[in-house]
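K.L.:
Need a 3D model of the sequence below.
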Amino acid sequence: MNLNELVNRNKEYTKHGNVANYIPELSKANPNCLGVAVAKCGESVIAAGDSNIKFTIQSISKPLILIMALLDYGEEIVFSKVGKEPTGDSFNSIRRLETINEFTKPYNPMINAGAIAISSLIKGKSNNEKIERILNFIRKLSNNNDIKINMDVYLSEKRTGNKNRAMAYFLKDIGILEGDVEEILDLYFMHCSIEADIIDLANIARVLACAGKDPLTNEVIIPRRIVQIVNTLMTTCGMYDESGEFAVNVGLPSKSGVGGGIMTVVPGKMGIAVYAPALDKKGNSVAGVKLLEDISNEYNLSIY
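P.N.:
Next up is the predicted model:
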């Protein structure tokens, strides 16, 4: 089957799940959308379905700011603030921060608490400088200089992000966060509200698939060791508490976001991105996951 046929076959799954509504602006998404983009190493991007719809990347920003923190500070400092283990809990859970006495840091960078800790490590004299650095990095990876923040979603997240606020103040209390908590949260809300489409995300995933190299110039944008770390953490933690099942059924490093996107890496071959905003109870795109299962099986892409 080609991509169009696979999209059509999985369109029925857009009727399952619900768009995110805990961030009010996200509830405006059309739940019937489904699209996929594939960016092979050394080839042009191909797409099918609803490929040009802009949406906020939400938690798909987490591996990207992790890359920046690793570039800025190195592994020792970054992983003194956050762990490398899956939690088995939901992405916005605060429970394990309080109940594991000897583990006084978030379990991994792909959950909200971990990403807030990583946000505190982004270099810059001000939040304006930090978010501009993040935007420029994502623009380079996506080969799209028009990447920007959706201000309506950002303000909506800022108004309603009380659980994230609670996590951040807890992290401050146990010494993980340094600096002003509200500024760190503001940066977190901003990078979650960055807007893109699946072609942009497929381009980003392709850099991770091609060992950190820009496929157009062959420039090394991300060192191979950092690519290895990020791809591994996306495999073990990138689909929240559904990561194990996803690894069995799809078998590829991936990161989902509650905006409905999933960014997937096929090491050495291609980047894939899907969009379908109706989510399951774990916060992952229902039709997007099903479509990725079909693509992985159809083209024998699983890394296992």
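
K.L.:
switch to C-alpha atoms for all contacts and neighbour counts from now on
P.N.:
OK.

K.L.:
Which residue ranges of the stretch 101-250 of the chain form strands?
P.N.:
Ranges of strands within the stretch 101-250 of the chain are 148-149, 194-196, based on DSSP state E, counting those that start in this stretch.

K.L.:
So which other helices or strands are in contact with the first one?
P.N.:
With contacts defined as 3 or more C-alpha pairs under 8 Å, 6 or more residues apart in numbering; DSSP states H and E, the secondary structure elements packing on strand 148-149 are strand 194-196.

K.L.:
now swap in the longest one and tell me
P.N.:
Strand 194-196 makes packing contacts with strand 55-56, strand 148-149 when contacts are defined by 3+ C-alpha pairs under 8 Å, 6+ apart.

K.L.:
Deepest-packed of these, please.
P.N.:
strand 55-56 (a mean of 24; mean count of other C-alpha atoms under 10 Å).

K.L.:
So for the next helix-or-strand element following that strand, what gets flagged as buried?
P.N.:
The helix or strand immediately downstream of strand 55-56 is helix 61-73, counting by DSSP states H and E. Within helix 61-73, the residues that count as buried by 16 or more other C-alpha atoms under 10 Å are 61-70.

K.L.:
longest single helix anywhere in this protein?
P.N.:
Using DSSP state H to define each element, the chain has its longest helix at helix 127-142.

K.L.:
Going by neighbour count, list what's buried in that helix.
P.N.:
Result for helix 127-142 [16+ other C-alpha under 10 Å]: buried residues 127, 130-131, 133-142.

K.L.:
do the same with stretch 85-93
P.N.:
86-87, 90-91, 93.

K.L.:
picking up where we left off before, quick one: which of the buried residues of helix 61-73 is nearest to Arg165?
P.N.:
Lys62 (17.1 Å; C-alpha to C-alpha).

K.L.:
For that closest one, give its distance to Ala115.
P.N.:
Shown here: Lys62 relative to Ala115, a distance of 6 Å by C-alpha to C-alpha, to the nearest Å.

K.L.:
Let's see this one next, to set against the first:
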Amino acid sequence: MLMKSFLEGVINRNKYMCELGKVADYIPGLSTANKNHLGICIIDTSGEIVIAGDADVKFTLQSISKPLTLMLALLDQGEKYVFSKVGMEPSGDAFNSIRKLETGRMRKPFNPMINAGAIEVCSMIKGKSSAEKFERVLNFIKLISGNNNLKVNEDIYKGEKETGNKNRSMAYFLKGEGLISGDVEDVLDVYFKQCSIEVTAIDLAKIGLFLARGGVLENGDRVVSEHIATIAKTLMMTCGMYDGSGEFAIKVGIPSKSGVGGGILSVIPGKMGIGVFGPSLDLKGNSIGGIAVLEEIAENFKFSIFN
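P.N.:
As a prediction, the model looks like this:
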């Protein structure tokens, strides 16, 4: 396991990067984040935990929720059905782009890690109402994070609903294509709420450890099959860092999923889970300091899965 003093050094050496980006401001509430926050938590399969920097600061999951709801949808509906409605390929476009929904050859979202794909995945979660569906999502994330106190940041959720017109247009397009069943606004409500769940880098590291163990909790209970966990990790590797996923794969090489709240969930299969937080973002919506921290750690310890 990495020593705390080393991780603190990594945080200090890369903190200047935070000044080079800016916090997200298109959703009310996100703009109040401190752009100089930067923290990391690493937990290995023995349960040893190392924390440095601002790892205990709360932020919202945003797009990090996408591989998590994907696993739940796969449990609910099965792989064949899920991927009949959403693809597995990188889009090459921004996470909130609508362009290829109409012009792409597939006529369905390219993958579950972009907004359109994640909204489609939300429509597959089982439940009699949007409230029941979201309760299942929240309980699933509580389970795999080991944190029963997780809850929605109501201010962020309201901001998501107020400013989510582009997501709304994607959802109605998907409905028009016959890909979404049920009420569009109900599906969007689940999506906006899942993005607004508050976590810390410590919670992300625990979720990463769950994936590193192939879908098994710390107590040994299996929640998802190893195959479902592999699907999530693979899509994180190929599509998890928005349209910067290829560059990230070369420079870092760790299955990861970012969110515009500043978090990055990372997994070193069979070894450890990593949670990073740094709300200052690059032009693609990824934590600029967080990527720098992961790049240094991966380079020093040869953590890339391609080594």
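
K.L.:
Tell me the secondary structure of Lys282 of the first structure, please.
P.N.:
Counting by DSSP: H, G, I helix; E, B strand; the rest coil, the backbone at Lys282 of the first structure sits in coil.

K.L.:
what sits against the equivalent of it over in the second structure?
P.N.:
Correspondence of Lys282 of the first structure to the second structure, assessed by TM-score structural alignment: Lys284. By C-alpha atoms under 8 Å, 6 or more residues apart in numbering, Lys284 of the second structure lies in contact with 94, 242-244.

K.L.:
Try it again at 7 Å.
P.N.:
242-244 (C-alpha atoms under 7 Å, 6 or more residues apart in numbering).

K.L.:
same deal with Ser258 of the second structure?
P.N.:
Here Ser258 of the second structure is in contact with 63-64, 240-241, 264-265, 286 (criterion: C-alpha under 7 Å, 6+ apart).

K.L.:
Pull up the gap between the counterpart of it in the first structure and Gly283 of the first structure, please.
P.N.:
Aligned by TM-score structural alignment, Ser258 of the second structure pairs with Ser256 of the first structure. Counting by C-alpha to C-alpha, the gap from Ser256 of the first structure to Gly283 of the first structure is 8 Å.

K.L.:
swap in Glu242 of the first structure?
P.N.:
Distance from Glu242 of the first structure to Gly283 of the first structure, by C-alpha to C-alpha: 9 Å.

K.L.:
The two: which has the busier surroundings?
P.N.:
Gly283 (25 against 18; other C-alpha atoms under 10 Å).

K.L.:
returning to that earlier point: leaving out sequence neighbours, find the closest residue to the match of Ser258 of the second structure.
P.N.:
Ile262 (4.2 Å; C-alpha to C-alpha, 6 or more residues apart in numbering).

K.L.:
so the one you found makes contact with Gly271?
P.N.:
No - using C-alpha atoms under 7 Å, Ile262 of the first structure is not in contact with Gly271; the gap is 10.9 Å.

K.L.:
still on that earlier bit, helix, strand or coil for the residue nearest to Ser256 of the first structure?
P.N.:
Classified using three-state DSSP, Ile262 of the first structure is strand.

K.L.:
what about it, neighbour count?
P.N.:
Neighbours of Ile262 of the first structure (other C-alpha under 10 Å): 30.

K.L.:
Map Tyr22 of the first structure across to the second structure for me.
P.N.:
Match for Tyr22 of the first structure (TM-score structural alignment): Tyr26.

K.L.:
And the nearest residue to its match once chain neighbours are set aside, how close does it get to Met241 of the second structure?
P.N.:
Nearest non-adjacent residue to Tyr26 of the second structure, counting by C-alpha to C-alpha, 6+ apart: Thr163, 7.5 Å away. Counting by C-alpha to C-alpha, the separation of Thr163 of the second structure from Met241 of the second structure is 23 Å.

K.L.:
Who has more neighbours out of the two?
P.N.:
Met241 (30 against 13).

K.L.:
Please pull up the equivalent of the more buried one in the first structure.
P.N.:
Using TM-score structural alignment, Met241 of the second structure pairs with Met239 in the first structure.

K.L.:
Would you agree its match is in contact with Lys255?
P.N.:
Yes - if you go by C-alpha under 7 Å, Met239 of the first structure and Lys255 touch, sitting 5.8 Å apart.

K.L.:
from the middle of its chain, how far away would stretch 135-147 of the first structure be?
P.N.:
In terms of C-alpha atoms, centre = their mean, to the nearest Å, the centre of stretch 135-147 of the first structure is set 15 Å apart from its chain centre.

K.L.:
Give me the contact list for it.
P.N.:
So stretch 135-147 of the first structure is contacted by 148, 195-196, 200-201, 203-204, 207 (C-alpha under 7 Å, 6+ apart).

K.L.:
And stretch 84-95 of the first structure, by the same measure?
P.N.:
107-108, 111-112, 167, 233, 236-237, 240-241, 282.

K.L.:
mind listing what Thr264 of the first structure touches?
P.N.:
Thr264 of the first structure touches 205, 252-255, 271-273, counting by C-alpha under 7 Å, 6+ apart.

K.L.:
from those residues, which ones fall inside helices?
P.N.:
Per DSSP H, the subset of these in helices is Ala205.

K.L.:
want to throw the contacts of Thr264 of the first structure into CSV with neighbour count and distance to Ile229 of the first structure?
P.N.:
Below are the contacts of Thr264 of the first structure laid out as CSV (neighbours: other C-alpha atoms under 10 Å; distance: C-alpha to C-alpha, whole Å):
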residue, neighbour count, distance to Ile229 of the first structure
Ala205, 30, 14
Leu252, 25, 14
Pro253, 28, 11
Ser254, 31, 13
Lys255, 29, 14
Gly271, 28, 17
Ile272, 29, 19
Ala273, 31, 20
